[in-house]
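Chemist: Predicted model and sequence follow; I will ask about them next.
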Amino acid sequence: MGYQLSRRALADAFKSWSGTYDVYAPTVFAGTGRFSETDVIRYGKVTDPADIVWDARSDYSFKEILIPVCQVLFYFTEHSVQESEFPKKGAIIFLRSCDLHAVKRLDYMFLQNGPEDYYYKTLRDKVKFVVMGCDHTFDGCFCVSMGTNVSTNYDAAVNFKDGMYYVDCPDEILAAALKNHAEGTCDVTADHVEKDDVEVHIPDNLTSAIAKSSIWDEYDKRCIKCGRCTLACPTCTCWSMQDIFYTENGKAGERRRVQTSCMFDDYTLVAGGGCFRQKAGERMRFKVLHKVLDFKKRAGFQMCVGCGRCDAICPEYISLTHCINEKLPQGMKEVLENGQ
């Protein structure tokens, strides 16, 4: 059984949840876009369903809620260490089906790929996910090709039509508030896309030998190594540690975990000033093969979820979908002809 709610009724449900949870959803941040006086759609706290953007894909993903761009892990002095405080409330995150599939990738990286990450798990255990139904595809999306267009393991799912919200809610805690404020009941199935305008076909014969192909040289001239693609990606999880000292003697300060990227200069910097993969093409190769080859070998499923954000945000119009569909087959043909 699902629930039918008006904007005001769902806002009342938000208020009922607010004692325990903050609600995060894609919303417009006016005047903070990439260009002067342009807007950006990213995740923020919302108290009114009217503030949630339904008719466009967010420029950035939900992942900053689970893995903040800059997260203080602990504070230290000469004689003591004190853990930083976590948010007192849990989080309810409104997200698309592809992004919910991205959570599976984050869970693998932080909870299954070695010892559990304490900081991620502490936040993860306090989160509930609400799928936003997609009744149409967005420009550059290829979730159908990646098998991420349908999700069923949600806490709730919402379709927004003609000013009304239709909610399926398996989670009992969330359902209690919805039941109190609903204006009717109905059967609800989360909307999902069955065909995208863009299709992606990962070559069946793709192997690591493609790393020796010349296809990557093109990106030396085009990519500016800004890292926007990886910061917008919901499945990129790389980070670095930074110690910030409060005093000159270096005995008091804080340790931070800061998001970084394989596209940045300092990502492979080692002692002595050595830096691996200095060329942009080498970094593009590392990123692409991790998304569609290396990760699957270890985890059993593709890392990329087909959200299309990387293509949309790149200032040089570099397309991951074009790389997969055109460059990878070309590269495999080249290495096979060369006997590599």
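Modeler: Happy to help now that I have it.

Chemist: make it CA atoms for all contacts and neighbour counts henceforth
Modeler: Fine.

Chemist: Run through the residues that contact the residue lying closest to D171 once chain neighbours are set aside.
Modeler: Spatially, and ignoring its direct neighbours in sequence, D171 is nearest to D155 (5.0 Å; CA to CA, 6 or more residues apart in numbering). D155 sits next to 128-130, 169-171, 174 when contact means CA atoms under 8 Å, 6 or more residues apart in numbering.

Chemist: Now do the SS call for G250.
Modeler: Following DSSP: H, G, I helix; E, B strand; the rest coil, we place G250 in the coil state.

Chemist: got it, and the one 5 residues further on?
Modeler: Classification of R255 into helix, strand or coil gives strand, according to three-state DSSP.

Chemist: got a list of what it touches?
Modeler: 72-76, 241-244.

Chemist: how near is the residue nearest to D171 to V103?
Modeler: 13 Å (CA to CA, to the nearest Å).

Chemist: ok, now M263?
Modeler: Applying CA to CA, the value for M263 to V103 is 22 Å.

Chemist: When the two are compared, which one has more neighbours?
Modeler: M263 (27 against 18; other CA atoms under 10 Å).

Chemist: Which helix or which strand is home to that one?
Modeler: Using DSSP states H and E, M263 sits within no helix or strand.

Chemist: how close does it sit to I224?
Modeler: Taking CA to CA, one finds M263 at 9 Å from I224.

Chemist: Quickly list what's touching both of the two.
Modeler: A280.

Chemist: mind listing what D12 touches?
Modeler: Applying CA under 8 Å, 6+ apart, we find D12 in contact with H181.

Chemist: Which strand or helix spans it?
Modeler: D12 is part of helix 7-17 when elements are defined by DSSP H and E.

Chemist: from the chain's centre, how far out does that helix sit?
Modeler: How far helix 7-17 lies from its chain's middle: 26 Å, per CA atoms, centre = their mean, to the nearest Å.

Chemist: again, but for stretch 247-256
Modeler: Worked out by CA atoms, centre = their mean, stretch 247-256 lies 32 Å from the chain centre.

Chemist: That one: which residues count as buried?
Modeler: With burial defined by 16 or more other CA atoms under 10 Å, the residues of stretch 247-256 counted as buried are 252-256.

Chemist: Please identify which of those residues is nearest to E116.
Modeler: The nearest member of the buried residues of stretch 247-256 to E116, counting by CA to CA, is R256 at 18.3 Å.

Chemist: ok, for that closest one, nearest residue in space, not its chain neighbours?
Modeler: V72 (4.3 Å).

Chemist: if I've got this straight, that neighbour is in a strand?
Modeler: Yes: under three-state DSSP, V72 falls within a strand.

Chemist: these two touch, right, it and E254?
Modeler: Yes: counting by CA atoms under 8 Å, V72 does reach E254; the two are 6.8 Å apart.

Chemist: contacts for the helix or strand containing A176?
Modeler: Here A176, judged by DSSP H and E, is contained in helix 172-181. The contact list for helix 172-181, computed with CA under 8 Å, 6+ apart, reads 3, 5, 9-10, 12-13, 16-17, 155-156, 169.

Chemist: another structure for you, compare them:
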Amino acid sequence: MGYKVSFEEANKIFAALQDEYEIWAPKRFVGKGRYSDTDMIKYDKINTVEEIEYMDKSDFPAKEVLSPITESLFYFTEDEYIESKATGKKLLIFMRPCDIHAQHHQEKIYLSNGGFEDMYYKRMNEKVKIVMMECTTGWDTCFCVSMGTNKSEDYSMAVRFGEGELSLDVKDGAFAPYFEGKNESGFKPEYVEKNQLTVEVPEIPNKEVLTKLKNHPMWNEYNKRCISCGACTVACSTCTCFTTTDIIYNENANVGERKRTTASCQVKGFSDMAGGMSFRNTAGDRMRFKVLHKFHDYKERFQDYHMCVGCGRCIDRCPEYISIAATVKKMANAIDEIVAEENK
């Protein structure tokens, strides 16, 4: 059922929803950007429509609601441990279509990865209801159409932001009572059909080509360009890597908490192992690992889609202006070169 409500009416609905839900959406933090006099847009709890940043793309993805950059897992003493508490409310999250697809990719990693379920992710994921934010134009770093993530039907509500009003498509019957007596409309969300940026993901025909691609000199370029800061993976809507740390409260080493913190395969030392073993020691090696994971390995494992959803945040956040789209194009050229050489 479609509805049209003013911001004032929407804020009253939000107030009623907050008895049962935490409402999360992209929010602008003025002056908090990484450069002087710039803003940062990231997910945060909101109370009113006016707090939602819908004109610009968020710097960081919706995944932070379910898997924050840092979170406590459990608290311990020498005798026992106590699991950290999750919010008691349900989660109503405003997402664009690409972030909805990204959530499904994360679910595969956290909830169906070789039969293992991450209990901390699961307890949050089970609470989620999605409000899909209509996205009809995208930005100059988006390539969601190329990745097939520009559309989604997986939402409880969809919303279009107008001048002082919201148009909504309410699919989930649990939300229908909040709109009783409101103006009905025939609203259905529209989607971006063409991005400024396009990406054609190459197919890797066999293991021999894959092996040669891993050793191709194209990756050496990133030994000079990439500074291994990890900004791309922190901003990525599908990355799931983390590390764990025990925080000791005092001189008693048996009292403290275990935290997990977002980690990055692009940072030197990420693959260090006990005994001094280390892998992917150059920036080019780490870039190769990330790109092949996003555009080959994940799909090869789960037999469905590539991991990247084309949100373009990694391009936006890279201080060295490295474009994942341009990198995939270079990878495609390298594959063509390898195949041509094999066919001689």
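Modeler: It's in. This one's a predicted model, so the numbers in the text were calculated from it and none came from an experiment.

Chemist: separation between the nearest residue to Y60 of structure 1 once chain neighbours are set aside and D99 of structure 1?
Modeler: Excluding its sequence neighbours, the residue lying closest to Y60 of structure 1 (CA to CA, 6+ apart) is A232, at 4.7 Å. In this view, A232 of structure 1 and D99 of structure 1 are 12 Å apart by CA to CA.

Chemist: Give me the common contacts of these two.
Modeler: Common neighbours of A232 of structure 1 and D99 are listed as S61 (criterion: CA under 8 Å, 6+ apart).

Chemist: Strands of structure 1, start to end?
Modeler: 2-5, 21-29, 40-45, 70-76, 81-83, 90-95, 127-132, 156-161, 164-168, 184-186, 239-245, 253-259 (DSSP state E).

Chemist: now those strands as a markdown table including distance to I313 of structure 1?
Modeler: Listed next are the strands of structure 1 as a markdown table, based on distance: least, CA to CA, whole Å:
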| stretch | distance to I313 of structure 1 |
| --- | --- |
| strand 2-5 | 34 |
| strand 21-29 | 16 |
| strand 40-45 | 11 |
| strand 70-76 | 21 |
| strand 81-83 | 36 |
| strand 90-95 | 19 |
| strand 127-132 | 22 |
| strand 156-161 | 26 |
| strand 164-168 | 30 |
| strand 184-186 | 38 |
| strand 239-245 | 21 |
| strand 253-259 | 18 |
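
Chemist: out of those strands, which comes closest to N205 of structure 1?
Modeler: Proximity to N205 of structure 1 (CA to CA) singles out strand 239-245 among these, at 31.6 Å.

Chemist: so the closest one aligns onto which residues of structure 2?
Modeler: Mapped onto structure 2 using TM-score structural alignment, strand 239-245 of structure 1 covers residues 242-248.

Chemist: ok, and the closest non-adjacent residue to R123 of structure 2?
Modeler: Of all residues not flanking R123 of structure 2 in the chain, A86 sits nearest, at 7.5 Å (CA to CA, 6+ apart).

Chemist: count of residues packed around the one you found?
Modeler: The burial count for A86 of structure 2: 11, using other CA under 10 Å.

Chemist: Over to the one 4 residues further on?
Modeler: One way to gauge burial is a neighbour count; for K90 of structure 2, by other CA under 10 Å, it gives 19.

Chemist: And it, how far from D154 of structure 2?
Modeler: To D154 of structure 2, K90 of structure 2 is 17 Å away according to CA to CA.

Chemist: try E126 of structure 2
Modeler: For E126 of structure 2 relative to D154 of structure 2 (CA to CA), the value is 15 Å.

Chemist: Compare the two and say which one has the larger neighbour count.
Modeler: D154 (15 against 10).

Chemist: Spit out the contact partners of the more buried one.
Modeler: D154 of structure 2 neighbours (CA under 8 Å, 6+ apart): 100, 130.

Chemist: Could you give the separation of stretch 56-74 of structure 2 from the chain centroid?
Modeler: 8 Å.

Chemist: got it, and stretch 248-265 of structure 2?
Modeler: 25 Å.

Chemist: returning to that earlier point: from G140 of structure 1, how far out is the residue nearest to D171 of structure 1?
Modeler: 27 Å.

Chemist: ok, the residue most central in space within structure 2 - contacts?
Modeler: Structure 2 has S237 as the residue nearest its centroid, 1.4 Å off, counting by CA atoms, centre = their mean. Residues counted as contacts of S237 of structure 2 (CA under 8 Å, 6+ apart) are 60-63, 99, 102-103, 309, 311.

Chemist: Please repeat the previous calculation with a cut-off of 7 Å.
Modeler: For S237 of structure 2, the contacting residues are 61, 63, 99, 102, by CA atoms under 7 Å, 6 or more residues apart in numbering.

Chemist: What residues sit buried inside stretch 178-189 of structure 2?
Modeler: Neighbour counts over stretch 178-189 of structure 2 (16+ other CA under 10 Å) mark 179, 184, 187-189 as buried.

Chemist: quick one: which of those residues is nearest I41 of structure 2?
Modeler: Using CA to CA, P189 comes nearest to I41 of structure 2 of the buried residues of stretch 178-189 of structure 2, at 23.3 Å.

Chemist: That closest one -> structure 1?
Modeler: Aligned partner of P189 of structure 2 by TM-score structural alignment: A190.

Chemist: residues near the closest residue to that match other than its chain neighbours, how many?
Modeler: Leaving aside its sequence neighbours, A190 of structure 1 sits nearest to G133 (CA to CA, 6+ apart; 5.1 Å). Neighbour count for G133 of structure 1, taken as other CA under 10 Å: 24.

Chemist: which ones are touching G133 of structure 1?
Modeler: So G133 of structure 1 contacts 96, 157-159, 190-192 (CA under 7 Å, 6+ apart).

Chemist: so where's the longest helix in structure 2?
Modeler: helix 324-342 (DSSP state H).

Chemist: If we only consider the contacts of R255 of structure 1, which is nearest to T38 of structure 1?
Modeler: Looking across the contacts of R255 of structure 1 and measuring by CA to CA, the closest to T38 of structure 1 is V72, at 30.6 Å.

Chemist: what's the distance between P61 of structure 2 and T238 of structure 2?
Modeler: 9 Å.

Chemist: likewise S278 of structure 2?
Modeler: S278 of structure 2 is 25 Å from T238 of structure 2, by CA to CA.

Chemist: more neighbours, those two?
Modeler: Legend: neighbour count by other CA under 10 Å for S278 of structure 2 and T238, higher for T238 (25 against 13).

Chemist: any idea what sits nearest the more buried one, other than its immediate chain neighbours?
Modeler: Nearest in space to T238 of structure 2, with sequence neighbours left out and distances taken as CA to CA, 6+ apart, is A102 at 5.3 Å.

Chemist: Right, I'll leave it there.
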